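*Asks:* Let me see the structure of the following:
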Amino acid sequence: MLNPVNPYIVLDELCLQATTRTIATLKILHQVLEQQSQAKPLDFSIATIGRLSHQQGGPSIQTIRNRTGKHFKELIEAWAAYSGTTCKKPLSVRQKQLLNSNDQNILGSVDDPVIRAVMGTLIAERNKYRDQLNVLKANADIFIDRTQDQQTDVLSSMASLTPIELESLRTAVSADFMERMHWTVMPTGQVKDEDGREVYRRGYVNGLRKLIDIGNKL
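*Replies:* Coordinates of the predicted model:
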């Protein structure tokens, strides 16, 4: 999995195209999220963040949920991913107790001690993988290791690029091309037009440049 983008970089990008008033609220929200990243349990749900933010003069729950609150949600999602969790409300103590109680009831119904021990191990593994899955869902960008053979296939495909095709890739991410299109490349590889609208999502330019570097070395 790719490392989550540093939320400080996301904040800088969001502020570049924002009004003075929006920048102020973004910074308040950022401070709330930074404080929340140190709290236990980690809770980056909109309900919790919106309540804390509103108390400090930042965007409210409804403001964040509105269609115009996309930039606020992006910052919250960035902090959640960076902290290794999601924007889902964490389970309460009572909910965890109920889940544990159900597991105990299942184990308690098994008379054979060997089978009970095996089931206990399986339940523990299930809980661990479920938690890991929830963390993975927090990231939109997931890198899958496709083994060495498939990596070789990628290199072979890059080697088959003609000089014209490789030059086209260079042009697609060149400073001259971006300037002619009046586009801006953000530090995270995202491309925005002159009105601040997203043309290519985060990672686009950085990914193409990595491919070009591979092609240059072949």
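
*Asks:* rest of the way, CA atoms for contacts and neighbours
*Replies:* Will do.

*Asks:* Which positions in the longest helix seen in the chain come out as buried?
*Replies:* Secondary structure of the chain read by DSSP state H shows that its longest helix is helix 113-137. Buried residues in helix 113-137, defined by neighbour count with 16 or more other CA atoms under 10 Å: Arg116, Met119, Gly120, Ile123, Val135, Leu136.

*Asks:* before we move on, what about stretch 16-35?
*Replies:* For stretch 16-35, by 16+ other CA under 10 Å, it's Thr22, Ile23, Thr25, Leu26, Ile28, Leu29, His30, Val32, Leu33, Glu34.

*Asks:* Please enumerate the strands of this structure.
*Replies:* Along the chain, the segments classed as strands by DSSP state E run 184-185, 191-192, 198-200.

*Asks:* Please generate a structure for the following sequence too, so the two can be compared:
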Amino acid sequence: MQIDINAVLETLKAGKSAKTQASLDKLNEALKAYYESGKRDFSITTIGRVSAEANGVGYQSIRATANKHYRDLIEAWAAKAQTTTKKPPSVAARKSGQDYQLLERIDDPAVRALFGQIIRERDRYRSEANMLKNQTQIVIDKRPTAYSEPQSDASVELLPSLKGICSDNEIKALQTVCTDEWLEKLGFQANKLGQVKDELGTEILPRGFLTGLKKILGEIDE
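*Replies:* I've put the predicted structure just below:
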């Protein structure tokens, strides 16, 4: 698409401070390099990360209400690339729904990896449960069993602490997931039942998720 990016840039720079003009130039350089690389994800989240990596304005600055000029420049490059600033759906998101859409919105790689592992474990258990439900033949063993008196000195095996399973960074990442600040950054809200929903009221994480995670972390009592 024939779009004069230079003309758009000069229009956006008109009347702006020297600092803002320099930031626009820096963002334009990052967008040009990104466009020429052949990539076509011009979402604010992605471009914010790309710009920050190039020592330019980051995601928070771009999405700020007062900084529409940054978003207008991104939209111009997106139009030139014949796309929009909406994030294109990933293959994983199309296959697995909202859970993997959530993963795409998590910038922290450690938190994203932990969430991915939790989702995969849940999917595995769900698959096993569904397989058991499909078993049509149930065999009940009615043979008598010999009673054995319980041992009074039976040993009790304690589960290892979270410290023995996860690294400090992993524990810190899990603790971050439980904070209201982190959820609000993604536009999510948690209720007292441990359920997480987005701004449209769509369930992102089921009831009991956050409360269970906090119990594992030892932040709340059983």
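
*Asks:* Just give the TM-score of the two.
*Replies:* Superposed pair, TM-score by TM-score structural alignment, normalised by the length of the first structure: 0.41. Supporting alignment: 97 aligned residues with a CA RMSD of 2.0 Å.

*Asks:* hang on, the earlier thing: closest to Val199 of the first structure out of the buried residues of helix 113-137 of the first structure?
*Replies:* Leu136 (25.3 Å; CA to CA).

*Asks:* I'd like to know which of the buried residues of stretch 16-35 of the first structure are part of helices.
*Replies:* Short answer: those in helices (DSSP H) are Thr22, Ile23, Thr25, Leu26, Ile28, Leu29, His30, Val32, Leu33, Glu34.

*Asks:* OK, contacts around the first one?
*Replies:* Think Thr22 of the first structure. Contacts for Thr22 of the first structure (CA atoms under 8 Å, 6 or more residues apart in numbering) come out as Cys15.

*Asks:* counting contacts, what elements does the host helix or strand of Ile171 of the second structure pack onto?
*Replies:* According to DSSP states H and E, Ile171 of the second structure maps onto helix 168-177. With contacts defined as 3 or more CA pairs under 8 Å, 6 or more residues apart in numbering; DSSP states H and E, the packing partners of helix 168-177 of the second structure are helix 109-133, helix 209-217.

*Asks:* Next one: Lys70 of the first structure from Tyr8 of the first structure, what distance?
*Replies:* Lys70 of the first structure sits at a distance of 17 Å from Tyr8 of the first structure (criterion: CA to CA, to the nearest Å).

*Asks:* try Ala47 of the first structure
*Replies:* The gap separating Ala47 of the first structure from Tyr8 of the first structure is 22 Å, by CA to CA.

*Asks:* Looking at the two, which one has more neighbours?
*Replies:* When neighbours are counted by other CA atoms under 10 Å, Ala47 comes out ahead of the other of Ala47 of the first structure and Tyr8, with 18 against 14.

*Asks:* Just list the residues touching the more buried one, thanks.
*Replies:* Ala47 of the first structure touches Ile61, counting by CA under 8 Å, 6+ apart.

*Asks:* Which residues are in contact with Asn169 of the second structure?
*Replies:* By CA under 8 Å, 6+ apart, Asn169 of the second structure lies in contact with Ala110.

*Asks:* Can you tell me how far it is from Glu10 of the second structure?
*Replies:* 45 Å.

*Asks:* Ends of stretch 197-213 of the second structure, what's the gap?
*Replies:* End-to-end for stretch 197-213 of the second structure, by CA to CA: 16 Å.
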